[in-house]
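A.B. asks: Predicted model and sequence follow; I will ask about them next.
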Amino acid sequence: MQPLSHLESFIRSAEAGSFSAAARRLEMTPAAVSKNIATLERSLGVRLFQRSTRRLTLTEGGERLLQQIAGPLATVADAVAGAAEWDRQPAGTLRVAMGSGFGRAYVLPLLGEFLRRYPAVLPDWRFDNRQVDLVGEGFDAGIGSGLELRPGMVARELGRVAVVAVAAPAYLAGRPLPGHPAELAQFDGIVRRSRRDARVYSHALGNAEGETAAAEPRPCIVFDDPEAMCQAAAMGLGVTLVPMAFALPGLESGALLRLLPGWSADGGPISLYYASKKLLPMRTRVFIDFVVEQFGQREFARRVRA
């Protein structure tokens, strides 16, 4: 029988696509992971990976082995981890990735209560607007929208976000308020450029009667960050269309006003991402339950809808 450490090195390397990323997850050195894989290959008499300078790729034999052992090994490893944690307090480093603006506004304020409940957990959080690879970079969880669901990951929806039009009271002073999305063409627009493909976003807003219409203010500023767009709008520089999660602080403080109430677009879900294993580390399980509880108590899903 193969040592579990060799098999786990193989599975993590296959999931992450590199020995270095697998090593971070396993808290080993890349050399140790590579050695485990080489030993496993010699023992089986099968080459498991095609190696290149950029990425590991499973061979046909590696694909077959992964399909056969990934599920059973995860069950065994989780059972061992669960037994080790029985009757213990959650502890260890909790690595979580989240968008910078969203994380500061909605997740960071929860940290004090989380640490009060679980003082032995060490939060190691990344505030980054890029799309991270949760599996490959060794994160326990991620919070945001549009993350790629790699094999072995699940997404738990926290709320579905509406895209709305907002502007500062000072900008709107003396201007007739728009009554239809098409009228936004008469206003200065703070528009968004995608970081992924550099295109400028366009929006079609809909209402309860099922009508849809283009909402395209005249571009005068182009940003790639919705938090910056809201800040510029609050400065009185124009109208912007942003997800409600980013507009909400300004709307609640009065720095921004909502235009075209009753009109919005679907901005997609904000989700909590984590491994689909039945028995997660205790620190991850309590974090997931805590976030779901706190977002529910704060009625996040209701507040970010139109």
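C.D. replies: Happy to help now that I have it. Here the structure is a predicted model, which means the values were calculated and not measured.

A.B. asks: contacts, neighbours, all on C-alpha from now
C.D. replies: OK.

A.B. asks: Who are the packing partners of the helix or strand Asp289 falls within?
C.D. replies: According to DSSP states H and E, Asp289 maps onto helix 282-297. Contact analysis of helix 282-297 by 3 or more C-alpha pairs under 8 Å, 6 or more residues apart in numbering; DSSP states H and E lists strand 92-98 as its packing neighbours.

A.B. asks: Let me know the secondary structure of Thr53.
C.D. replies: coil (DSSP: H, G, I helix; E, B strand; the rest coil).

A.B. asks: What is the neighbour count of the closest residue to Asn36 other than its chain neighbours?
C.D. replies: Nearest-residue entry for Asn36: His6, 4.9 Å, with adjacent residues in sequence omitted and distances by C-alpha to C-alpha, 6 or more residues apart in numbering. If you count neighbours by other C-alpha atoms under 10 Å, His6 ends up with 19.

A.B. asks: And for Gly103?
C.D. replies: 19.

A.B. asks: I'd guessed it sits against Phe127; true?
C.D. replies: Yes - if you go by C-alpha atoms under 8 Å, Gly103 and Phe127 touch, sitting 6.6 Å apart.

A.B. asks: Need the contact partners of the helix holding Asp289.
C.D. replies: Outside helix 282-297, the residues that touch it by C-alpha atoms under 8 Å, 6 or more residues apart in numbering are 82, 85, 90-92, 94, 110, 114, 121, 140-141, 158, 272, 301.

A.B. asks: next up, a second structure to put side by side with the first:
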Amino acid sequence: MEALNLLESFIQSAETGSFSAAARRLGLTPAAISKNVARLENHLGLRLFQRSTRRLTLTMGGEQFLQQVSDPFSTLRDAFASAAQEDGKPAGVLRVSMGVAFGREYLVPLLGEFLARYPGIVPDWHFENRTVDLIAGGFDAAIGGGIELTEGVVARELARTYVVVAASPAYMKDRAMPRHPSDLAGFDGIVRRSASTGRLRHWNLRNQIGEQALAEMRTRVILDDPEAMAHAAMSGLGIALLPMPHAAPWLESGALVRLLPGWYADNGPIVLYYPNRKLLPPKTRVFIDFIAESFQKNALAHRFDGR
């Protein structure tokens, strides 16, 4: 076990380029990580890193050693994780990344059932509206969209989402309902700015017979979060093009009304991401199955379908 601990300190340091970052992943101090790497170097009689005040750099020998031990270490780690169960049931801390509003609305309500079914698992959920590096961040899984598939990551589609046009009943009270996307030009728009590019988002809407039209409005408010856009729309500030996961609760409650029913834009899938390993830890495997089962049981794919 000592050799595995030394190897883990080395591999995490190599992947992150920092003793401090490796320490955060492993729950140790930077000094402990540095000591483990030094002990491994002494055992091997090989210098693994060139150290500087800013970053660690692998030596040629360190790069070769990393290539030789990474796969065998991953296999051993997964085997230990699979064996680490309480009374034959999955156990351990489960680190998952998810969007703030989506996680709060759709995933937190599942926690009670998940904990009752798997009492040995401790969810460590991270709510953040950004794309995470699953491997570098040390996550067991992530739920969201638009995460680039890198080597060692598997994607399981849970549902497709669509963008629809919505406004509050108060905003539409004295206004005629639009009949075509071109009619939106006469309305105040709550427009989304892309957090990644900084550009305003423009949507081409389509209908069931394949017609397409650009949705253009008078820009009244610019926001970079769809949940904030939904609340701005409910406040009567204008109309908004909202992804169905953010629009559905308010359309169902009547706080928002859908404009141009039958017109929509594809917003891509909601995906469950997890590491591609020969032996997934039981805690990760049961979480994947539980989430997929819950999406099906709660008909979320149907709920998010704006067509």
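C.D. replies: Structure received. Note that the structure is a prediction, hence the values are computed from the model and not measured.

A.B. asks: Just list the residues touching Pro30 of structure 2, thanks.
C.D. replies: Pro30 of structure 2 neighbours (C-alpha under 8 Å, 6+ apart): 19-20, 22-23.

A.B. asks: Other residues contacting stretch 50-58 of structure 2?
C.D. replies: 13-14, 17-19, 48-49, 59.

A.B. asks: Please narrow those residues to those residing in strands.
C.D. replies: Phe49 (DSSP state E).

A.B. asks: Of the contacts of stretch 50-58 of structure 2, which is the nearest to Ala265 of structure 2?
C.D. replies: Nearest to Ala265 of structure 2 among the contacts of stretch 50-58 of structure 2, counting by C-alpha to C-alpha, is Gly17 at 41.2 Å.

A.B. asks: Next, count neighbours for the residue nearest to that closest one when sequence neighbours are not counted.
C.D. replies: Leaving aside its sequence neighbours, Gly17 of structure 2 sits nearest to Leu56 (C-alpha to C-alpha, 6+ apart; 5.1 Å). Burial of Leu56 of structure 2 is recorded as 18 neighbouring residues (other C-alpha under 10 Å).

A.B. asks: What of Pro269 of structure 2?
C.D. replies: 18.

A.B. asks: Secondary structure of it: a strand, I assume?
C.D. replies: Yes - according to three-state DSSP, Pro269 of structure 2 belongs to a strand.

A.B. asks: Wait, it touches Ala159, no?
C.D. replies: Yes - with contact defined as C-alpha under 8 Å, Pro269 of structure 2 counts as touching Ala159 (5.6 Å).

A.B. asks: List the residues that contact His225 of structure 1.
C.D. replies: One correction, residue 225 of structure 1 is Asp, not His. So Asp225 of structure 1 contacts Arg192 (C-alpha under 8 Å, 6+ apart).

A.B. asks: how about Ser253 of structure 1, what's its match in structure 2?
C.D. replies: Using TM-score structural alignment, the partner of Ser253 of structure 1 in structure 2 is Ser253.

A.B. asks: residue ranges of the helices in the stretch 1-150 of structure 2, please?
C.D. replies: Along the stretch 1-150 of structure 2, the stretches classed as helices by DSSP state H, counting those that start in this stretch are 2-16, 19-26, 30-44, 60-83, 100-102, 111-117.

A.B. asks: after superposition, how close is the longest one to structure 1?
C.D. replies: So that's helix 60-83 of structure 2. Taking mean C-alpha distance after the TM-score superposition for structure 1, the mean distance separating helix 60-83 of structure 2 from the aligned residues in structure 1 is 2.7 Å.

A.B. asks: Can you mark which positions in stretch 26-44 of structure 2 are buried?
C.D. replies: Neighbour-count burial for stretch 26-44 of structure 2 flags 30, 33-34, 36-38, 40-41 (criterion: 16 or more other C-alpha atoms under 10 Å).

A.B. asks: actually stretch 275-286 of structure 1, not the one I typed
C.D. replies: Residues of stretch 275-286 of structure 1 classed as buried by neighbour count (16+ other C-alpha under 10 Å): 275, 279-284, 286.
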